[in-house]
Every structure is written in structure tokens, then in C-alpha cells.
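[1] Could you look at this predicted model? Sequence included:
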Amino acid sequence: MAHPTEEIPGDERGTLLLFIEDQRAAIRKTAQGLTEKQAASRPTASELSLSGLVKHATEVELNWLRLAQQRENERRRAPEQWLEGFHLGEGETLEAALALWDDVRSETEDWVAAVPSLDDTFPLPRAPWFPEDAEVSVRWMLLHLVREFARHAGHADILRESIDGTKAMG
């Protein structure tokens, strides 16, 4: 649960980062103690797996960070490869996916701490789901990550309970 600590200030930046981390942790917790096979399993009618959700959340966070930084995303996928972001590929492991997410998390937190203002904006890419020539603020991006991760934390809860009965909330 998102509680202020001495390490994370209670200002707006700290609060937003705390809520993002709370949702990251909820996803990560669902994968604890599972084998690679269990984490990659799809125990529901969905195509989602826990390891795939970890990979997807990592790539989503990195993509938004690179957009905000206005830098090229070194892990960007071509549109026809989009579904590959929802499962681990040959040679990928849950442990490595979690380690990459740690790196992305650290980079996000450092960048957010250094950005002059949460009101700073950056352009959205051309896409049918974004208005043409739209920009969003860093604040909007952080709130979007809370929403994205919260949605997938719920998916992860259902997947984990379907795998072995483990419940996130008791």
C-alpha cells in the first residue's frame, strides 16, 4: 500500500512515484515463488501470463520514459511485433525481465526527480488513438503509468489465483 516514507518525499512527485511503485510491486509480488513455467502459463481464457505482464509493464514504462525524454526507444517494437511484448521470447527469463524493470524504474525515478516541472510537456507519437499534434505533461504520463500498472495488477491477481490459489489480498 502506498505510504509516505523518509526515502520518498510526500510532495507531488514523490506521491506519484510512490503510487507507481505500489502498482509495480503489486505486479511483481504475483510472480514471486513461481517457476518459469508457472509464470509463463496462461491459466485463463486470456492470452496473458504473469511473465508476459512483467515484460509488457517494463516496455510500457520504458516507452513512456523515452517519449518524455524525447529520445529513441532502444527496445521499441514494430507494430507487427506488438504481441511479442506480452510473452517472454526464446532465452528470456522472468528474473531477467524483473531486473530490466528495476533498471527502468531507477531511470524513471531519477529522470522524474530531475525534470524541471511536472507541467513540462512532450509530443505524443502519431497514432490513431492520439489526437494529431497532441502533447501531454510529465504529470499526465505519471498518472497514466499508475492507471496502466493498476489495470495489469488486477490481471496479475487473477492469473496468480488461477495458477495456485494465492490471493494478493488475503
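    In hand now; what should we look at? Because the structure is predicted, anything quoted here is derived from the model rather than measured. Numbers count the residues shown, from 1 in each chain.

[2] contacts, neighbours, all on C-alpha from now
    Fine.

[3] following whichever helix or strand His56 is part of, which helix or strand comes up?
    According to DSSP states H and E, His56 maps onto helix 50-69. Next in sequence after helix 50-69, counting helices and strands by DSSP H and E, comes helix 94-114.

[4] One more to weigh against that first structure:
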Amino acid sequence: MPTSRVVRRADTTPPRTGNSEHETLRAFLDYLRAAVVAKVEGAPEPQVRTAGVPSGTNLLGLLNHLTFVERSTFLGERVTDWKRTFRAPPSATVADVVAGYRAAVREANAVLDGCTDLGAPVPRPLPNDRAPSARWALTHMIEETGRHAGHADILRELIDGATGR
């Protein structure tokens, strides 16, 4: 349950940058990535990993899941059990999961930095592995990250009343 002290963050406005499609998509993805991390950082244990809804969704699990989605989408890493990605390892701290997410984002951005044609497939480590276009990958990650950022907003507010981006 939320504490009696409500923490309100100032909202961060969406990016107003990018003269190209690539710059605009990257700016919105980075904006959403930062929003999700801000919801997880500073969240108290054990509430950060306590289910806030009957499905079992929890704040730390959302960020853990997004780490796997980044690595799958941009780096071609295979995930055999998507449900499992929604649970952070019990030994992982909030700082560990945030660091893992940030590392995945850095690696994903390195791939994207090499994509000059949004219609071209993102690189894949296995040559026979079918890859989506960079445009599709960016759009999917904006949708996926935005969806889970909304979940994170609600879960964080349930934990300690913190609101805002």
C-alpha cells in the first residue's frame, strides 16, 4: 500500500527533436527507456518485486523483461520462455537489474548506430536468422517499452505513491 507521503516527479515532456525518421524514433525510444528506469530506481525492496496485480506482474520483473526484449529485438538473442523473463533473479538487486537493462540498451544502440537504412534488417549473429527491419524493430520497441512504462507507472504508485515521469 502507498505510504501517506506522495512523491510527485515533474513530468518530462516528450522529445521535440529529430529531423529524420531515424532520429525521431530513437528519441522517443530513449525517452520511454528513461521513464521505465526512473520508475524502478529507488523503489523499495521487497515491494519492487511484489506482484501488484493478480497476473503476478511486478516492477522489477517488467524491467527484467524489457532487458530480454531489447536483446532479442536488436541483438538477435533467443528467448525460449518469455513468461520467465518477467521474474528477476531473486539474488539480483534493483541496481543489478537496472545495470543489466542499461547494458542491453547500450548494445542495442550500438547496433542501431550502424543502421543507415531503416528498411534494412537489423544485424543478427546467425546468418540464417531472419531479422526484422530496423524500422519495425524501433517501432516495436517503442510500443513494447511504452506499454510497460504505463504498467510501471501504476505499479510504482501502488508501492509508494510516486507519480510522474
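    That came in fine, so what should we check first? Fair warning: this is a prediction, and the values are worked out from it, not measured in the lab.

[5] Please state their TM-score.
    The TM-score (TM-score structural alignment, normalised by the length of structure 2) is 0.79; 149 aligned residues with a Cα RMSD of 2.4 Å.

[6] re the thing from before, helices and strands around the helix holding His56 of structure 1, which ones?
    Applying 3 or more Cα pairs under 8 Å, 6 or more residues apart in numbering; DSSP states H and E, one finds that helix 50-69 of structure 1 contacts helix 12-31, helix 36-40, helix 94-114, strand 121-123, helix 138-164.

[7] OK, contacts around the residue nearest the centre of structure 2?
    In structure 2, the centroid-proximal residue (Cα atoms, centre = their mean) is Leu66; its distance is 4.1 Å. With contact set as Cα atoms under 8 Å, 6 or more residues apart in numbering, Leu66 of structure 2 has these partners: 101, 144-145.

[8] And Glu41 of structure 2, by the same measure?
    Glu41 of structure 2 sits next to 94-95, 98 when contact means Cα under 8 Å, 6+ apart.

[9] Please name the nearest non-neighbouring residue to His87 of structure 1.
    Once flanking residues are discounted, His87 of structure 1 sits nearest to Gly52: 3.9 Å by Cα to Cα, 6 or more residues apart in numbering.

[10] Quick one: neighbours of the counterpart of that neighbour in structure 2, just the number.
    Mapped onto structure 2 by TM-score structural alignment, Gly52 of structure 1 lines up with Gly61. Neighbour count for Gly61 of structure 2, taken as other Cα atoms under 10 Å: 24.

[11] do the same with Thr5 of structure 1
    Thr5 of structure 1 has 10 neighbours, counted by other Cα under 10 Å.

[12] Over to it. Which of the three states is it?
    coil (DSSP: H, G, I helix; E, B strand; the rest coil).

[13] What spatial separation is found between it and Leu83 of structure 1?
    For Thr5 of structure 1, the distance to Leu83 of structure 1 (Cα to Cα, to the nearest Å) stands at 37 Å.

[14] Same question for Ala2 of structure 1.
    Computed as Cα to Cα, the Ala2 of structure 1 to Leu83 of structure 1 distance reads 31 Å.

[15] so which of the helices and strands packed on helix 50-69 of structure 1 comes closest to Leu65 of structure 1?
    Closest of the helices and strands packed on helix 50-69 of structure 1 to Leu65 of structure 1 is helix 94-114, at 6.4 Å (criterion: Cα to Cα).

[16] That's all I had, so thanks and see you.
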